[in-house]
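[1] What would the 3D arrangement of this be:
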Amino acid sequence: MAKRSLVAGGLALMAAMSVPGAAQSAEFGASPWLKGYTDIFGGVIPSVPGFYFRADAYTYSGSAGATIFNGLVNLGVDQDFTATVASLTYVTPWKPLGGTFAVNVTPTVVTMDVGLGLGIPTFTGPRGNTFGGFTVNRGDTNLDLGDTVFAPAILGWDEGNFHWNVAMFVLAPTGDYSTRQLANTSLNHWSFMPRFAATYFDPQTGWQATGAVLYTWNTENTATNYTTGDLVNFEGSITKNFGPLGLGVVGYGMVQVTGDSGAGARLGSFESEIYGLGPIATFTTSADPTKALTVILKYYKEFDAKNAFEGETFDAAISFKF
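    Next comes the predicted model:
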């Protein structure tokens, strides 16, 4: 199995996308980290220096009972998007602290389709009174650049069948954003996301298990005075290889550990929680990690949403070394 060619499987992002269901949600219902992105061999940093590439077509469809879009409380929200994610990792020959040092950049292009059943604009008068109006059956679509994630520092180690790494990811708001549109391809704020990932792989039996934990600090969306609270993402995979074919399960969870804040947080602190689970299939063209092309197909069904969107995701990816 070309485990070394899969470094990008643990190295990426999110653009302005969310994860949905019939629940309530904070601003955009969105997470800076693309939920479920880390899968097979996410704890592995290749020992062979060079450029490693992974491309994903990530499609999501879901809904929420209520969320905040551009300072407005909106009810009955449906959202569909497809994100094209291009993750490029450079593994350096440097070995600080006995580990392998790498850097990563992940730009995105996002197609977004948002539909709202009912919008309730709210504002506060000079005496502190709250006023509101209504808009019904609004919709918007957009195709544009999404936000970009980059990792200025990734450091990985190996010991027998165990592999692990630490990384700092940063989300930069490079996508399209305007308070005059619903289908934004940017979150319009910076996020800082340290992550730990580990992989166990036994080449004799073909069993692989990966787990990752990521913590997110979000800055304020200055256009809406909304600050999303801190998030913890955990995700992983278990697969069994049968020659070039791998089959298994993938899962993730996202738990918000501090409340939303700012003048734009009109739904209150709304600490979110969501989980996803589904199957994964992989195919690798070569046992030589420097020559292999790996295909990854996975599906997630979300459940137990609390103050979050809920829906389903299909992700198709390829990865290889230049």
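[2] For the rest of this, base every contact and every neighbour count on C-alpha atoms.
    Fine.
[3] what about the strands in the stretch 101-250 of the chain?
    108-120, 122-124, 130-132, 135-145, 148-159, 162-172, 191-202, 207-218, 231-242, 245-256 (DSSP state E, counting those that start in this stretch).
[4] Could you list every helix and strand in contact with the third one?
    Under the contact criterion of 3 or more CA pairs under 8 Å, 6 or more residues apart in numbering; DSSP states H and E, the helices and strands touching strand 130-132 comprise strand 122-124.
[5] Run through who's touching the strand it packs on.
    Outside of strand 122-124, the residues within contact range by CA atoms under 8 Å, 6 or more residues apart in numbering are 72-73, 130-133.
[6] What's the local residue count around residue 118?
    By other CA atoms under 10 Å, 17 other residues sit near residue 118.
[7] That one: what's its closest spatial neighbour, skipping adjacent residues?
    Distances taken as CA to CA, 6 or more residues apart in numbering put residue 136 closest to residue 118, at 4.5 Å, once the chain neighbours are dropped.
[8] How about the contacts made by the one you found?
    Per CA under 8 Å, 6+ apart, neighbours of residue 136: 116-119.
[9] Please give the structure of this sequence too, so both can be compared:
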Amino acid sequence: MSRSTMMHCSFRPACLAAALSTLYLAIGATGLARADEGGVPFWFSGAYASLAAVPATPGWTLPVQGYYYSGDASATRSFQQGDSISAGVRSTSPLILVQPTYAPKTKLWGGQAALGLGFGYGQNRTRADVSITPGGTEFGRSDTTRGGTDLYPVASLAWNHGVHNAMVYITGDIPIGSYDSNRLANLGIGHAAVDMGGGYTYLDEKSGREFSAVLGLTYNWENEDTNYRNGVDSHLDWAASQFLSANWQVGIAGYVYYQLTGDSGSGAVLGPFKSRVAAIGPEVGYVFAMGGKQAYTNVRGYYEFWARNRVEGHAVFATLAIPLGK
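    This is a model prediction of the structure:
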């Protein structure tokens, strides 16, 4: 059997899609990547990758994602967090997140719908070389917090036409996670947000070639604890990969994050504070059997560059998509 025939007979991307097309765990509110107030956006850059727009398979799926981020900024860059201004910031975070997802059998406007709710638990440690507060100046300030994240509902609708797949989504932030405006380290953003956008996936099952891209916009409500309102953010997540066999996939992934409008509110003492960042890195995926169904695991790393008004570093994603059945 030729490799192309094996791919066509054995590789079933639709079996994975219930996890992958809704893999966005909406954990941007975890305070890991820095932009906007305190350098923290809602959108979790890099959450979408390969097969992002492939329609989901009807039934229940459980995406589980481990995540680690580490980044820093020089002492010449200042960040606002509550009533403090900090410089020389370094932030690290390990997290575990889940998003139970359901895809109904009934089609909607000819597309496959999927509904999910993301949440997680983790730790954030943030250190500042200098932190200026109303009470004075503190050197070497360090905060660590452990707890739950905000809640992230997400809904998507996807269509397939041969090798072409399209998807639209809407998600948001319900701010119930671990947050205190007096801390440097948080696992929530302290305000509500809504994000919507669309994506495209090219997938040729015979050749195993794949390309995906997801573009979206974030609208933020004001943080009432700090009287600070983040501007409108734009983001692009992308990935290109090749299935080497019915099981193994390799490729590259990346993201671009760019703030379109400046921050506002009486608490925005640093002004518009518009931010940006880009990243790129390797991706490896593996398809395997679990309970008679097809499961998928994916590991990818991102190395950031082009940062402004946020820390710059690296991130690692480790994802397991578990099919739960009808």
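[10] and the gap between the residue nearest to residue 118 of the first structure and residue 146 of the first structure?
    Counting by CA to CA, to the nearest Å, the gap from residue 136 of the first structure to residue 146 of the first structure is 27 Å.
[11] Repeat that for residue 254 of the first structure.
    Using CA to CA, residue 254 of the first structure is found at 21 Å from residue 146 of the first structure.
[12] The two - which one has more neighbours?
    residue 146 (28 against 25).
[13] Quick check: chain neighbours aside, which residue is closest to the equivalent of the more buried one over in the second structure?
    Counting by TM-score structural alignment, residue 146 of the first structure corresponds to residue 149 in the second structure. Distance criterion CA to CA, 6+ apart; nearest residue to residue 149 of the second structure, sequence neighbours excluded, is residue 177 at 4.3 Å.
[14] What residues does the counterpart of the one you found in the first structure make contact with?
    With TM-score structural alignment as the criterion, residue 177 of the second structure lines up with residue 175 in the first structure. Going by CA under 8 Å, 6+ apart, residue 175 of the first structure touches 15-16, 144-148, 184-188.
[15] Make TSV out of those and add distance to residue 241 of the first structure.
    Shown next, in TSV, are the contacts of residue 175 of the first structure (distance: CA to CA, whole Å):
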residue	distance to residue 241 of the first structure
15	31
16	34
144	38
145	36
146	34
147	34
148	33
184	40
185	37
186	38
187	38
188	41
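[16] Just give me the closest of those residues to residue 279 of the first structure.
    Nearest to residue 279 of the first structure out of the contacts of residue 175 of the first structure is residue 15 (CA to CA; 23.6 Å).
[17] Give me the distance between the closest one and residue 290 of the first structure.
    29 Å.
[18] out of those two, which sits in the busier spot?
    Set residue 15 of the first structure next to residue 290 and count neighbours by other CA under 10 Å: residue 15 wins out with 33 against 18.
[19] How about the contacts made by the residue lying closest to the more buried one once chain neighbours are set aside?
    Using CA to CA, 6+ apart and skipping residues adjacent in sequence, the residue nearest residue 15 of the first structure is residue 147, 4.4 Å away. Going by CA under 8 Å, 6+ apart, residue 147 of the first structure touches 14-16, 107-108, 171-175, 185-187.
[20] What of residue 210 of the first structure?
    Residue 210 of the first structure sits in contact with 39-43, 197-200, 236-238, where contact means CA under 8 Å, 6+ apart.
[21] buried sites along stretch 203-216 of the first structure?
    Of the residues in stretch 203-216 of the first structure, 207-216 count as buried by neighbour count, 16 or more other CA atoms under 10 Å.
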